[in-house]
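Asker: one predicted model, sequence on top.
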Amino acid sequence: MSNTTPRRTALSAGALLATGALALTGCTAGGANAAGVTTVTVMYATSEFTADQVKAFEKENPDIDIEFVEFDTNRLNAMLTAGDPPDLVRGKPSANLFARELAAPLDDFLADSEVIKKDDLLPVNDLWRWNGTERGSGELYGLVKDFSPDTTFWQNEAMFEAGGVEPLSTTEPSSWDDIIEKGVALKAAGVELPIGIEWQWGIGSLFQEMVEQQGEKIFNEDLTEADVTSPEAIRAIQWLIDYGKADVGPTSLDPLAAGQDGPAYTSAEMAATMDGYWFAGQFTAEEAARVASTSTLAPAPTFGERISAVNGAVGAWIPEGSDNKEEAWRVMEYFIGGQPAIDRAKSGWGLPGLQSMWEYLPTKEPYQQQAIEVAKQEMEYVVPLQDSPYLSVEQWNPELDKGVQAGILGEKTAKQIAEELEDRMNTLLAQGKDQLG
């Protein structure tokens, strides 16, 4: 996600596909025209795959024309349903996407590629692997454009020190309880917005990460039933309630007008924000330089086991229904492994999914150097969280949020919230299983 918009706000195709079955009714008419030129339809965001990049690719590849379509989930669903899919699509890895067999496997293309090498793929690309049962292993169905461990924290150490509060360790993970304690101390020292967790982008993945850090799962082994009434899950829900009650950062009950922590942090109103490496791209603006000079990146906090989740891993995939897979792969090679990837890495707006691209990450400023070192350490702890093909986090996150709101207001206990959430998730799981067949 190397644009200047919040990474977790865009819905993936896989997330929306979880809401209903899709029938592929035909195939796109493929092949070259009389002049030997093949048209490849690319559905992406223009802020990420620019018009200049399209022109550069076509100049280098005169046998391919790119028909660019702005990414839109509803339009993608309609094209898939009509059997006329794009040839290359923006998306994030999703068990639902893979289980519906909508994405084409890429291993054979990768094996023959002179641009993208298998041994250059960082393990985060395993989020795009599917073995027929779960994500993380098996065939490869997409590639990461860029990513970041999302629950790492940027902190303005100057604000901590001014309030007499010890900053978060930049070498060892804090506990989640430490986060609230430091937030309370900063609040007492006069900081209005001590610590943000990007609540407005959804708390479902954070909740799941906390549960898995305690050695528990939120789904059963075959991913058909939810279990969020375990002590570990209730502890995670209670943490969210405690965070809201402590009033140490924005929640859905008290949201930020900007819809994200960025402006509050870069203007030195917020002392810390749960944002990954990519957030450093916001420091390039002149007005953020002072905050950048006193900022450091801290590892993802933990409730036990060290797990640092990547909730995005946004990249590209090729629909199984495309008749132009080979040409689409050439576009993917260019976008993921060519000049656009180099330019993205240089911008600091994300970590490349290819190891060889890390040499282009910006290192001029001390905070940039420090953030890269933390990111390297975090890579060891990036693992796929459970992902059911029958239910997306986008579907159950509103239920969790609504429940936690009630908890913050003192209307429900964490146990009551967990019981209601579990019932709703299992209803949705049953519906999703019926739809998938």
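Answerer: Sure, I can see it.
Asker: CA atoms for contacts and neighbours, from now on please.
Answerer: Will do.
Asker: show me the strands in the chain, by range?
Answerer: 38-44, 64-70, 88-91, 129-130, 139-140, 143-144, 146-147, 153-156, 193-196, 270-274, 295-298, 315-317, 351-352 (DSSP state E).
Asker: from those strands, which stretch is densest packed?
Answerer: Mean neighbour count (mean count of other Cα atoms under 10 Å) peaks for strand 351-352 among those, with a mean of 30.
Asker: just how off-centre is that strand within its chain?
Answerer: Centre-to-centre, strand 351-352 and its host chain are 13 Å apart (Cα atoms, centre = their mean, to the nearest Å).
Asker: contacts for that strand?
Answerer: For strand 351-352, contacts defined as Cα atoms under 8 Å, 6 or more residues apart in numbering pick out 144-148, 277-278, 341, 344-345, 358, 361.
Asker: put this next to the previous one:
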Amino acid sequence: MPVSPRGALDRRRFLVATGGALSAAALSGCAASVDSGGGSSSGKTLTVMGQVDEWDAKTRKGIEKSLNVTLRVMTYDVTKLNAMLASKTPPDVVRGIGATDAPYFAARGLMTDLDPYFAKSDVLKSSDLAPANDVWRYDGKKQGAGPRYGIAKDYSQDSMFWYRKDMFEEAGLELPSETEPLSCDEWLDLGERLTKRRLGKVKVYGLNATGMGVFSQLMWMTASAGGSVFADDLASVDFSSPEALRALQWYLDYTKADIGPNLVNPNPDGWDGPTYQANRMAMSCNGHWFGGIIAGDAKLSAASRFAPAPQLGSHRVSPCFGGTGFWMPKDAKNKEAAWKLFEWYFAGAPAKARVDYGWGMPSLTSLRAKLPVKTALQKQAYAVQEKELPYFSVLPVSPYAQTDALNAVLSKVVPDAVKSGTKAGKLADTLNSRMNEQLARGKELLG
């Protein structure tokens, strides 16, 4: 879908609605028992910028009692966050998307290096972190190495996809392999064959190919073709390279075919969840976490399957474009209490509950074996996911512009290009010009 991942991944509201919100009992014996070796947090306010329903009232009271703090939860707002960071009065904890946020904020010296905290912790060890947590690392030049600046609460390899077995069978199509990825061209062809129309309008989408935003998907397709959207120094993009141009052409073909939500015709539902549940989508490009939505409906579960990430070329890559979790601003005033919150949230009862519900892959490798495998779908998804893990790699994003801003350029330029019949090469030139202006400004401001 063509919206920012911040709006697209509405997992938290779904989890709360289905009874996934944790009670204060989940705090028992966890946060109160940890000690990162720092000072007391007694009587202080712990400010968390996240979602308005991050925790229910009972859980919030439990956090306050266990950490001996007054908990203040603010709704995430990037404009407000930037203002608070600039004035050196930031929240103590910020909810963020590691894959897209870490380079931008770390390059500006706004994030706390968490490595010393990991070194002292008895419950959170860097050696236990799943490789996808590397999206939260930045070495001063590139994402994926160096200090850790945040932790994912869970993660998925976001170019994998879910599909409706019953719709494939109805169309007389062979089911995708559970081990060998489709080519992107095969994927597109299946999407066209699975699309159902009535009076010229799409009744059932054959494929949503951009579950985490168009820019991220173009990065992944370009990488699988053996190239990179970004230059080596991450200071510019080049959609005119053969690999990136091939990815851009694929997206134009997908958009013109009108077989799924795209930048010209967005999904009226806003995201895939309601559409897939209503039997109006045959394939949904979302990672393991999406299984939590499917699992609540026995009939939908029986009809659904999970598949490896398709590939545009011969370089098999299966990245994470989320890694949503928490980070700690460098100027935060209550870091010891913030770290105790981290230990509870990422290693304690909440982490175990997220695994039980099947909401994505656990951030800690020690919890992976606890993923639910009770139903046929859960067993199938687990087997597919296990075989996909070796193909994970960090695809670095630029520290000079936020990914949301680059997606905004695509949202503005692509619809006009499709409607006017603009060729991929000319569209690439326009994207290069507009995105590189933003990246140059960001690099100049960063110094």
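Answerer: Happy to help now that I have it. Computed from a prediction, not measured in an experiment: that's the story for all the values here.
Asker: before we move on, the earlier item: nearest to D178 of the first structure among the contacts of strand 351-352 of the first structure?
Answerer: The closest of those to D178 of the first structure turns out to be Y277 (Cα to Cα; 21.1 Å).
Asker: check contacts around the counterpart of the closest one in the second structure.
Answerer: Aligned by TM-score structural alignment, Y277 of the first structure pairs with H288 of the second structure. Going by Cα under 8 Å, 6+ apart, H288 of the second structure touches 155-158, 160, 359-361, 381, 385.
Asker: neighbours of P319 of the second structure, how many?
Answerer: Neighbours of P319 of the second structure under the rule other Cα atoms under 10 Å: 27.
Asker: so what corresponds to it in the first structure?
Answerer: Checking TM-score structural alignment: P319 of the second structure goes with A309.
Asker: quick check: buried residues in stretch 66-82 of the first structure?
Answerer: Judged by neighbour count using 16 or more other Cα atoms under 10 Å, the buried positions of stretch 66-82 of the first structure are 66, 68-73, 76-77, 80-82.
Asker: got it, and stretch 429-447 of the second structure?
Answerer: Applying 16+ other Cα under 10 Å to stretch 429-447 of the second structure flags 430-432, 435-436, 438-439, 442-443 as buried.
Asker: let's have the residues you listed in JSON lines, adding distance to V409 of the second structure.
Answerer: What follows is those, written out as JSON lines (distance: Cα to Cα, whole Å):
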{"residue": "T430", "distance to V409 of the second structure": "10"}
{"residue": "L431", "distance to V409 of the second structure": "7"}
{"residue": "N432", "distance to V409 of the second structure": "10"}
{"residue": "M435", "distance to V409 of the second structure": "7"}
{"residue": "N436", "distance to V409 of the second structure": "11"}
{"residue": "Q438", "distance to V409 of the second structure": "10"}
{"residue": "L439", "distance to V409 of the second structure": "12"}
{"residue": "G442", "distance to V409 of the second structure": "15"}
{"residue": "K443", "distance to V409 of the second structure": "18"}
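Asker: leaving out the residues flanking it, which one is nearest to the aligned residue in the first structure for M111 of the second structure?
Answerer: By TM-score structural alignment, M111 of the second structure lines up with A103 in the first structure. Computed as Cα to Cα, 6 or more residues apart in numbering, the closest residue to A103 of the first structure that is not its neighbour in sequence is P319, at 4.5 Å.
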